[in-house]
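Asks: Give the three-dimensional model of this entry:
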Amino acid sequence: VLERLIEQVIFYSRWLLAPLYLGLCLGLVILLVSFVAEFFHFFSTSGVFSSKETTLFILELIDLVLIASLLTMVAIAGYENFVSKIDFKENMERPDWMGKVDFAGLKLKVISALVAISSIELLKVFLNTGSYQ
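Replies: Next up is the predicted model:
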C-alpha cells in the first residue's frame, strides 16, 4: 500500500512541471515585446542607416527569433515528453516535429540552438568592437 502511494505521488508529480512550461510561454510574450521594442528603437534613432547598424539590427532580430523558437520547442516537447500528450482536433495544424522529439533529440536541438545564438552574439560583438574600447 505504501509502495503504491509513493509510486502515485512520483507519477503525478510530473504535473508540477506544467507551470514551468507555462512560464516559458510567458517568456515568449517578453521576447515579443523585446522584438517590437527593437523595431521601434531602430527606426526612431536615425533616418539614415549604415550597413553596420542594419546588420546589427538584423542579427538582434534573428537572435530573438532563435531564442523564441528554442522556448517554444522546449515548452512543447518537454510538456509532451514529461507531462502529457497534447491532443489536437482533426482540423488543427500540428508541426511535423511535434510528438517525435524525444529527450535526446530535444537536447541536440537545444545545443544546436545555443551554438547558433552564441555565434550570433559573437558576430554582434565582432561587428560592434568600437563600442567596447
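
Asks: hey, let's count contacts and neighbours off CA atoms from now on
Replies: Will do.

Asks: Excluding chain neighbours, what is closest to Glu121?
Replies: Asp63 (7.8 Å; C-alpha to C-alpha, 6 or more residues apart in numbering).

Asks: For the helix or strand containing Glu121, which outside residues touch it?
Replies: For Glu121, the host element (DSSP states H and E) is helix 103-127. Contacts to helix 103-127, defined as C-alpha atoms under 8 Å, 6 or more residues apart in numbering, come from residues 52, 56, 59, 63, 66-67, 70, 73-74, 77-78, 81.

Asks: So which of those is surrounded by the most neighbours?
Replies: Ala77 (24 neighbours; other C-alpha atoms under 10 Å).

Asks: pretty sure that one is in contact with Lys85, am I right?
Replies: No - between Ala77 and Lys85 there is no contact under C-alpha atoms under 8 Å: 9.4 Å.

Asks: Find residues that contact each of the two.
Replies: Residues touching both Ala77 and Lys85 (C-alpha under 8 Å, 6+ apart): Gly99.

Asks: structure for this one too, so we can compare:
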Amino acid sequence: MKRIETGFEHLLFSSRWLMAPVYFGLVLAMVVLLVKFGKEVWGLFAHIMTASGGELIIGVLSLVDIALIMNLLLIIMFSGYENFVSKMEDLHNHQDRPDWMGHIGFSDLKIKLIGSIVAISGIELLKAFMNVTNLTNQHLGWMVGIHITFLFSGLLYAAMDRISGKGH
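Replies: The predicted model follows:
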C-alpha cells in the first residue's frame, strides 16, 4: 500500500510540469502583444502631424497599457514557474536576473496582479475620458464602476495580506 501512495504522490508532484506549456503560451501572448505594440507605434508616428493632442495622448496611453500587460505577464511567468514548477537554478547568478525573481510568493503575486489590473483599468478609464464625446453615460458609468470594483478588490487583498501577517 505504501508503494501505491508513494507512486501517487510522485505522479501528483510531477503533474506540476503540465503548467510549463501554459507559461510558454504566455510567452506567445507576449509576442502577439509585441506585434500590437509595433502596430500602435507605427500608427502613432504615421499620424503625428495630423493627430490632435488628445489622440496622441490616447496613443501613448495605449502603449503604456500594452507595456503594463507585458510586465504583468513576465511577473506571472517567472514567479508562477518558480513557485509551482521548478526553480531556475542556472539563472541565479545571471547578471540580468531581476532582483525580485525568486522572492515573489503566491500572496505577493496576487497583490501585484490586482495592482496591475487596477493600473490597466485606470489607463482604460483615462483613455475613455479623453474620448468622452463618443461614449454614452451608461458605458462610462460601467467603466467607472468596474474600476472602483478593481480598486476596492485590491485594497481588500492588501488588507487580507496584512492581517494574515504576510504583508511587508
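
Asks: mean per-residue distance, the helix holding Glu121 of the first structure to the second structure?
Replies: Compared with the second structure after fitting, helix 103-127 of the first structure deviates on average by 0.5 Å (mean C-alpha distance after the TM-score superposition for the first structure).

Asks: matching residues in the second structure for that helix?
Replies: Under TM-score structural alignment, the match for helix 103-127 of the first structure in the second structure covers residues 106-130.

Asks: Over in the first structure, find the residue span the biggest helix by length in the second structure aligns onto.
Replies: The longest helix of the second structure (DSSP state H) is helix 53-84. With TM-score structural alignment applied, helix 53-84 of the second structure matches the range 51-82 in the first structure.

Asks: from the chain's centre, how far out does the matching stretch sit?
Replies: Centroid displacement of stretch 51-82 of the first structure relative to its chain, using C-alpha atoms, centre = their mean, to the nearest Å, is 5 Å.

Asks: How far does the helix holding Glu121 of the first structure sit from its chain's centre?
Replies: Chain-centre distance of helix 103-127 of the first structure: 11 Å, with C-alpha atoms, centre = their mean.

Asks: Now which residue in the second structure aligns to Ala18 of the first structure?
Replies: By TM-score structural alignment, Ala18 of the first structure lines up with Ala20.

Asks: Distance check, its match against Val118 of the second structure.
Replies: Applying C-alpha to C-alpha, to the nearest Å, the value for Ala20 of the second structure to Val118 of the second structure is 27 Å.

Asks: Which residue of these two possesses the greater neighbour count?
Replies: The neighbour count for Ala20 of the second structure versus Val118, taken as other C-alpha under 10 Å, is higher for Val118 (21 against 16).

Asks: do you know how far that one is from Ile148 of the second structure?
Replies: 9 Å.

Asks: Can you state the mean residue-to-residue distance of the helix or strand hosting Ala20 of the second structure versus the first structure?
Replies: Assigned by DSSP H and E, Ala20 of the second structure belongs to helix 20-46. In the superposition against the first structure, helix 20-46 of the second structure averages 0.8 Å from its aligned positions (mean C-alpha distance after the TM-score superposition for the first structure).
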